[in-house]
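**Q** Here you go, sequence then predicted model.
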Amino acid sequence: MAGRRNSRHEGAARQTHVSGSLRLILACLEGAKTATLITSLQDDE
């Protein structure tokens, strides 16, 4: 029983880590988009 509970907790922790990484990647993409917009706005002036 304890072994099962452990592996289930481990899986949940891994899922959290993956979603955290995805959030980080999305944040980087959003930042890149914003930087690109700012750069293109500066180019227009």
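**A** The structure has been received and is ready for your questions.

**Q** For the rest of this, base every contact and every neighbour count on C-alpha atoms.
**A** Fine.

**Q** host element of the most centrally placed residue in the chain?
**A** By CA atoms, centre = their mean, the chain has its centre lying nearest to Arg23, at 2.0 Å. Here Arg23, judged by DSSP states H and E, is contained in helix 2-44.

**Q** alright, now check it against this:
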Amino acid sequence: MLDWMKIEAGRSVREEGEERRRRIREDWENREMLEIVEEGKRVRV
């Protein structure tokens, strides 16, 4: 029973970590896209 609980807790922690990493990666990708757009505007102007 305790082992099963530990496994469940470990899994939820790992899933939270992966979710957080994915969110951070998406934020970075969005920021890079915005910078590319800004660069494009600067080049056009």
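**A** Right, received. Where do you want to start? Just so it is clear, the structure is predicted and the values come from calculations on it, not from any experiment.

**Q** returning to that earlier point: do you know how far the residue nearest to the centre of structure 1 is from Arg4 of structure 1?
**A** 29 Å (CA to CA, to the nearest Å).

**Q** And Thr36 of structure 1, by the same measure?
**A** For Thr36 of structure 1, the distance to Arg4 of structure 1 (CA to CA) stands at 48 Å.

**Q** Relative to structure 2, which residues correspond to stretch 18-25 of structure 1?
**A** Aligned using TM-score structural alignment, stretch 18-25 of structure 1 spans residues 24-31 in structure 2.

**Q** That stretch vs structure 1, average offset?
**A** Once superposed with structure 1, the aligned residues differ from stretch 24-31 of structure 2 by a mean of 0.2 Å; criterion: mean CA distance after the TM-score superposition for structure 1.
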